[in-house]
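Enquirer: missing the sequence, but the structure's below:
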C-alpha cells in the first residue's frame, strides 16, 4: 500500500506528468515524421525509376541514370537524418534511465541503508528499556527525512508529520525555517548521538561509526536534492525538439 501511495510524493506533481506526456508526444511525432519522409522518398525513388525508364525509351539512358542518382542521394540524406535523431533520442532516454537508476540505488537505497545501520548500532549499544525513547527519537527523524525528501509540498508534509507523531510541535517549528529539511534531520541525529557520547552512553569508536552513518544519510539527501533541481541540459533538449 505504501508503494502505491502518490499523495505527498513527487509523483503527485502535475508538472512532472505534463513533462512526460510532452516528451512522449515529441518522440511519437519525430518517429512519424521520419517514417513519412522515408515512405515519400521510397515512392519518389520508384516513380523516378519509372520516369527514368520512360525517358530512356524516349531520350536515352542518361536521364534515367541521373534521376536514380538524385533519388538515391535523397534517400541517403533522409536515412542519415533519421539515424541522427534516433541517436539523440536514445541518448536522452539513456540519460533519464541512468538518473532514475542512481536515484533508486544510491539515494533511496543509501538512505534506507543508513537508517538500518543507525538502528542496528544504536540497538546494539543501547539495549536497555530506558534507552527506548532515545532510539525512538532517532527513528522518528529518519522516517521524517524520508517523507520530506519526496514531498512536493513541504508545508503540507510537515503538518502531516506532526499529525502522525513523527515530529513534535517544537521540532516542527524549529525545522520549518530551514531550506534543506531532510539534511537537517540527519544533523539532529548526529547531535543526539554526540549527546549520548558526552554522557558516557556510547564509546568513542561507536561515535565515529555513527557519525559516518549520519554522513551517508545526509549525503543521500543531498543527491536527491541535486536530482530534483538539476535537469538534463536545456541545450540538448532544445536540439532534440528542433530536430
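Expert: Noted; the coordinates are in hand. As the structure is a prediction and not an experimental result, all values here were calculated from the model. Numbers count the residues shown, from 1 in each chain.
Enquirer: contacts, neighbours, all on C-alpha from now
Expert: Will do.
Enquirer: element containing the residue nearest to the spatial centre of the chain, please.
Expert: Closest to where the C-alpha atoms of the chain average out (CA atoms, centre = their mean) is residue 100, at 4.1 Å. Using DSSP states H and E, residue 100 maps to helix 61-102.
Enquirer: got it, and residue 220?
Expert: helix 204-229.
Enquirer: one step back: list the contacts for the residue nearest to the centre of the chain?
Expert: If you count contacts by CA atoms under 8 Å, 6 or more residues apart in numbering, residue 100 has none.
Enquirer: roughly how far does residue 46 sit from residue 239?
Expert: 33 Å (CA to CA, to the nearest Å).
Enquirer: residue 161 now?
Expert: 43 Å.
Enquirer: tell me how far the nearest residue to residue 204 once chain neighbours are set aside lies from residue 132.
Expert: In space, and not counting its chain neighbours, residue 204 is closest to residue 197: 7.1 Å by CA to CA, 6 or more residues apart in numbering. Residue 197 sits 16 Å away from residue 132, going by CA to CA.
Enquirer: now stretch 170-190: buried residues?
Expert: 175, 181, 182, 183, 184, 185, 186, 187, 188, 189, 190 (16 or more other CA atoms under 10 Å).
Enquirer: out of those residues, which is nearest to residue 123?
Expert: Nearest to residue 123 out of these is residue 189 (CA to CA; 14.5 Å).
Enquirer: other SSEs contacting the helix or strand hosting the closest one?
Expert: Using DSSP H and E, residue 189 sits in helix 181-198. When contacts are defined as 3 or more CA pairs under 8 Å, 6 or more residues apart in numbering; DSSP states H and E, helix 181-198 sits against helix 132-149, helix 204-229.
Enquirer: need the contact list for the residue in the chain sticking out farthest from the centre.
Expert: In the chain, counting by CA atoms, centre = their mean, residue 58 sits farthest out from the average C-alpha position, at 64.0 Å. Applying CA under 8 Å, 6+ apart, we find residue 58 in contact with no residue.
Enquirer: hold the first one in mind and look at this next one:
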C-alpha cells in the first residue's frame, strides 16, 4: 500500500469539504483512486470555468486576451459585465499589491494546507481575497460562510501575514448572476479565527486516526444513512447504499457532488493534487 504520508501531504479546501462530508468517499477518491465518468454537460461547465479563470489571470497580468474572448462570445459578455460591476477591484492602484492565482501554504498538524486566491489585493491597512464563481449566487449566504473555502482562505491569510483577522476579507463574485454579476463579502475576526483553528485541529486529528486505521486495512467511516446524502453519490453501490436509489449521479470529484442539505461546492479552480 502506498504511504499515506506521501499521498496526503497536501490538502486543499476541496479535500477538507469532502472529508467532513463523507470520510469514506474521501478514501475512495484520494486513497483508492476510484472515479466514474463525468457527464458532457458537467464537463462543459468545468471547461468554461477554466477558460474564464485563465482569461481573468491573463487580464491581470496585462497579457492579450483577444484570442480567448473571440472564441467565446458568452465569455466576453461575462468578463465585460464583471469589469463594469466592479471597476474599483479590477483597476490597478499603484498603492496596492495585486497578484492573480496567489498561492499560500501552511503547515498544520502535519499537513500542508494549500490555498490559491483568484486575486489577492493588499495595502498597508487591509488585505482582500477575491474569488470568481462561474455560476449564479447561492440563495443561502450561510452555505458559503460554513464552506471550507471561505474558512480556510481567511485562516491561512491571517496565519501567514502580519494582518489582524479584522483587516482581512474575502469576496465572491458570481459572474453569471442576472441581470449583472453579484458579490458576497465575508469579513473576519479573531473569534472566527480561533474557531476555525479548533475545527481544523479536530478534523485533521480525525484524518490522522483514519489513516492509521487505513494502514491496517480498515475503511474510513461512512456517512450515516439518515443524512440522506447517498442518492447523489457515485459510490452508493460500492458502499451498499443503493437499494433504495433508482438514479445515481456520475460524479468524479468532491467539486461535483451536491445535495439539498450539503454545503455547495465552491472549488471551481484546479485543486492541489494529493
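Expert: Everything's here; your move. Everything numeric here is computed off the predicted structure, so don't read it as measured data.
Enquirer: now the TM-score, please.
Expert: Remark: TM-score between the superposed chains equals 0.23 [TM-score structural alignment, normalised by the length of structure 1]; 96 aligned residues with a CA RMSD of 5.8 Å.
Enquirer: dump the helices and strands packed on helix 181-198 of structure 1 to TSV, plus distance to residue 91 of structure 1 and mean neighbour count.
Expert: Converted to TSV, these look like this (distance: least, CA to CA, whole Å; neighbours: other CA atoms under 10 Å):
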stretch	distance to residue 91 of structure 1	mean neighbour count
helix 132-149	28	19
helix 204-229	18	18
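Enquirer: figure out which of these is closest to residue 78 of structure 1.
Expert: helix 204-229 (36.3 Å).
Enquirer: elements contacting that closest one?
Expert: So helix 204-229 of structure 1, by 3+ CA pairs under 8 Å, 6+ apart, packs with helix 109-125, helix 132-149, helix 181-198.
Enquirer: stretch 185-194 of structure 2: end-to-end distance?
Expert: 20 Å.
Enquirer: returning to that earlier point: compare residue 46 and residue 239 of structure 1 (neighbour count), which wins?
Expert: residue 46 (14 against 11; other CA atoms under 10 Å).
Enquirer: buried set for the strand or helix carrying residue 50 of structure 2?
Expert: Per DSSP H and E: residue 50 of structure 2 is located in helix 40-60. For helix 40-60 of structure 2, the neighbour count (16+ other CA under 10 Å) marks 46, 48, 49, 51, 52, 53, 54, 55, 56, 57, 59, 60 as buried.
Enquirer: which of the residues you listed sits closest to residue 152 of structure 2?
Expert: Closest to residue 152 of structure 2, out of all of these and judged by CA to CA, is residue 53, at 20.2 Å.
Enquirer: do I have it right that the closest one meets residue 130?
Expert: No - with contact defined as CA atoms under 8 Å, residue 53 of structure 2 does not reach residue 130; the gap is 11.9 Å.
Enquirer: what do these two both touch?
Expert: With CA under 8 Å, 6+ apart as the test, residue 53 of structure 2 and residue 130 both reach residue 118.
Enquirer: what is the helix or strand hosting residue 203 of structure 2 packed up against?
Expert: Per DSSP H and E, residue 203 of structure 2 falls inside helix 190-214. Helix 190-214 of structure 2 makes packing contacts with helix 148-159 when contacts are defined by 3+ CA pairs under 8 Å, 6+ apart.
Enquirer: for the helix it packs on, list every residue counted as buried.
Expert: 148, 149, 150, 151, 152, 153, 154, 155, 156, 157, 158.
Enquirer: quick one, what contacts the first one?
Expert: Right, the one you point to is residue 148 of structure 2. Residues in contact with residue 148 of structure 2 (CA under 8 Å, 6+ apart) are 13, 14, 16, 17.
Enquirer: how many residues are close by residue 185 of structure 2?
Expert: Neighbours of residue 185 of structure 2 using other CA under 10 Å come to 14.
Enquirer: I'd say it and residue 168 touch.
Expert: No - if you go by CA under 8 Å, residue 185 of structure 2 and residue 168 don't touch, sitting 10.7 Å apart.
Enquirer: check which element follows the helix holding residue 50 of structure 2 along the chain.
Expert: Counting by DSSP H and E, what follows helix 40-60 of structure 2 is helix 66-70.
Enquirer: what's that following helix packed up against?
Expert: In terms of contacts (3+ CA pairs under 8 Å, 6+ apart), helix 66-70 of structure 2 is packed against helix 73-85.
Enquirer: how does it look with 7 Å?
Expert: Packing partners of helix 66-70 of structure 2 (3 or more CA pairs under 7 Å, 6 or more residues apart in numbering; DSSP states H and E): none among the helices and strands.
Enquirer: so how far is residue 149 of structure 1 from residue 169 of structure 1?
Expert: Taken as CA to CA, the span from residue 169 of structure 1 to residue 149 of structure 1 is 20 Å.
Enquirer: how about residue 67 of structure 1?
Expert: 63 Å.
Enquirer: grab the nearest non-local neighbour of residue 34 of structure 1.
Expert: residue 82 (6.0 Å).
Enquirer: can you tell me how far that neighbour is from residue 242 of structure 1?
Expert: Relative to residue 242 of structure 1, residue 82 of structure 1 is positioned 13 Å away (CA to CA).
Enquirer: pull the number of nearby residues for residue 30 of structure 1.
Expert: Quick note: residue 30 of structure 1 (other CA under 10 Å) scores 20 neighbours.
Enquirer: so residue 149 of structure 1 touches residue 183, yeah?
Expert: No - assessed by CA atoms under 7 Å, residue 149 of structure 1 is found out of contact with residue 183, at 8.9 Å.
Enquirer: what does stretch 107-119 of structure 2 rub up against?
Expert: Here stretch 107-119 of structure 2 makes contact (CA atoms under 7 Å, 6 or more residues apart in numbering) with 9-12, 99-106, 129-132, 153, 201, 204.
Enquirer: so which helix or strand takes in residue 120 of structure 2?
Expert: Counting by DSSP H and E, residue 120 of structure 2 is part of strand 111-122.
Enquirer: for the following helix or strand past that strand, packing partners?
Expert: Next helix or strand after strand 111-122 of structure 2 toward the C-terminus (DSSP H and E): strand 127-133. When contacts are defined as 3+ CA pairs under 7 Å, 6+ apart, strand 127-133 of structure 2 sits against strand 111-122, strand 168-174.
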